[in-house]
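In: no sequence for this one, just the structure:
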């Protein structure tokens, strides 16, 4: 698919002169601003970046609106410019002629193997995850979700915790970075690629206030456990969220609280109820259980991996960490939820072969990630909207 955009350089110059940093922050991420800074904020380069993003949006057949400028990330391999929109890559061609910046974006096939690293990368290339989890007596939830995000390949993972467990988590981790709610810096959170919240969070006034503030971030967010219980008391918290940028991962009892329906009512008409809920609240819904269901209201994926040994404390925390890492690594929310459910279940299947269903712990699922991702490939969704995976 091809997209072309032409922009008058003087128009971009006038906008920049009028709005300066506000304009740049609206269309560029921090890495792109650094690229522009190295070019001394050259107006031709600025116009070219703007045109590139418009061209990618056209190649995606959506235009800016359904997606945002910041969803499109420009990067370079050597001297060659590329763009990434969720999990799709575009080759860019840029030129200037007669006071205009001209950009052409060509969609190129994304390698099907998602877990092989380019050698010319660094930790920032694999995304930054912020996990708001844990409370006194529930440090395991924070540990499992954070460790799962690291094991799923996120470059940097920050676990935000309350002050009363800060020292405990600082001792438990080696690779993860621990931060306290008291030091919450929203400017720093702008650099984060994905957020997960709720695992072992409790329902204190602090947790409720934190959840409300985090939901105001313009980030892809996974909400689980106590985050869902807080949300069940006020679904209006989702109203101002960017559509389908929020992934909810309830088990049946949590979904009962979210919908007000009984579990038997949900089970009797599960797919329709889930689709309607996702549509009404503009979220990706992942309903956990035997044959986990994922839907964005239009597409639905029924996961077939996993086993009864995964019905153990902390298993859901692991899933949240997996999905957060996949979001940070560039998958769009629907695909991140589908692929996350598949990997989670498949890792559980490997774990059951190693230790047996009766003896499985959530940490055994994490230990089995490498058995899955060493061989996993996934294709695009089938025409009927059901996820298709093979390994």
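Out: All right, it came through fine. Please read these numbers as outputs of a predicted model, since none were measured by experiment.

In: okay, CA-based contacts and neighbour counts for the rest of this
Out: Noted.

In: so where does the residue most central in space within the chain fall, helix or strand?
Out: By Cα atoms, centre = their mean, the chain has its centre lying nearest to residue 327, at 2.4 Å. For residue 327, the element it lies in under DSSP states H and E is helix 315-328.

In: likewise residue 140?
Out: In the assignment (DSSP H and E), residue 140 maps to helix 139-151.

In: contacts for the next helix or strand after that helix, please.
Out: Counting by DSSP H and E, the next helix or strand C-terminal to helix 139-151 is strand 156-161. Strand 156-161 is touched from outside by 123-124, 126-135, 142, 146, 149-150, 176-181, with contacts defined as Cα atoms under 8 Å, 6 or more residues apart in numbering.

In: could you check the angle strand 156-161 makes with helix 315-328?
Out: Following axes from the mean of the first three to the mean of the last three Cα atoms, to 10 degrees, one obtains 130 degrees for the angle between strand 156-161 and helix 315-328.

In: alongside the first one, take a look at this:
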């Protein structure tokens, strides 16, 4: 029998209203995005700008050092830190005390966008989990999920505030098998196994078995960089004070509906992930 989940609707979200921080940017939290390589800095840019569009107060980007200068120009709102690289341009797993200090001070750390080496990503993930405070929220995406699949004990039983955002390939690694057709059930299994909220293609689950599904997504979201936008959107919502399940549900809806808003201009397919960014604040504000 298919698993039961609640459909994410505007009415559901209005009854689960996002926190509205008052005061300056510090009240809306600091998001640190750790990712990128020499050849994929755009993933960090997309995730970081999405976090700001979702309401984060302070943005910090940590990416391969060869890309730091260009990222700082492309995202002048952010503090940008260059991380040491391997010979093939991947971020090294031993980036040193600067990154450790940034992680320790961040309210939300998103790890994974644009990372390209599973071994160094595993080392990087261990550093982040070691340096992060117990109340620091985590968003794990892309290669960070591959690294986690090799070491589930990093999260399982930790009680950390974490959200995993796998696609079907990453879900296969996390499950150790091909996902079945019932993605609600697969999300619930992953949430229980890794002790984290899981957002799997719009299917959201918590470790205690609660589940939701977003039904507004369309084919246009299946484009390069779209997942990076979703991860950053999640991080921004966590930064402004949403709990992990709430942030995952709101992010799934805002991501999908932002894509819908682009359809009249570009059709169902053909819009770019970067074009989702400007739609995010309006989508959230008009729920």
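Out: Structure's in. What do you need? Here the structure is a predicted model, which is why all the values come from computation and not from measurement.

In: before we move on, back to that, how about the helix holding residue 140 of the first structure, aligned to which bit of the second structure?
Out: Residues 41-53 of the second structure are where helix 139-151 of the first structure aligns, with TM-score structural alignment as the criterion.

In: average offset of the matching stretch relative to the first structure?
Out: Here stretch 41-53 of the second structure is compared with the first structure after superposition; its mean distance to the aligned residues, by mean Cα distance after the TM-score superposition for the first structure, is 0.8 Å.

In: so how far is the helix holding residue 140 of the first structure from its chain's centroid?
Out: Relative to its parent chain, helix 139-151 of the first structure has a centroid offset of 16 Å by Cα atoms, centre = their mean, to the nearest Å.

In: likewise for stretch 68-77 of the second structure?
Out: 20 Å.

In: now do it: everything it contacts.
Out: Counting by Cα under 8 Å, 6+ apart, 41, 45, 49, 59, 62, 78, 79, 80, 81, 82 sit against stretch 68-77 of the second structure.

In: if you set the cut-off to 6 Å instead, what comes out?
Out: Judged by Cα atoms under 6 Å, 6 or more residues apart in numbering, the contacts made with stretch 68-77 of the second structure from elsewhere in the structure are 80, 82.

In: so that stretch corresponds to what in the first structure?
Out: Residues 166-175 of the first structure are where stretch 68-77 of the second structure aligns, with TM-score structural alignment as the criterion.

In: could you do stretch 269-284 of the second structure as well?
Out: Going by TM-score structural alignment: stretch 269-284 of the second structure matches residues 358-373.

In: can you tell me what residue 232 of the second structure aligns to in the first structure?
Out: Aligned against the first structure by TM-score structural alignment, residue 232 of the second structure finds its counterpart in residue 321.

In: same check, this time on residue 150 of the second structure
Out: Under the alignment (TM-score structural alignment), residue 150 of the second structure pairs with residue 233 in the first structure.

In: which SSE is the residue lying closest to its match once chain neighbours are set aside in?
Out: Nearest-residue entry for residue 233 of the first structure: residue 258, 8.0 Å, with adjacent residues in sequence omitted and distances by Cα to Cα, 6 or more residues apart in numbering. Taking DSSP H and E as the criterion, residue 258 of the first structure maps to helix 252-259.

In: all set, thanks.
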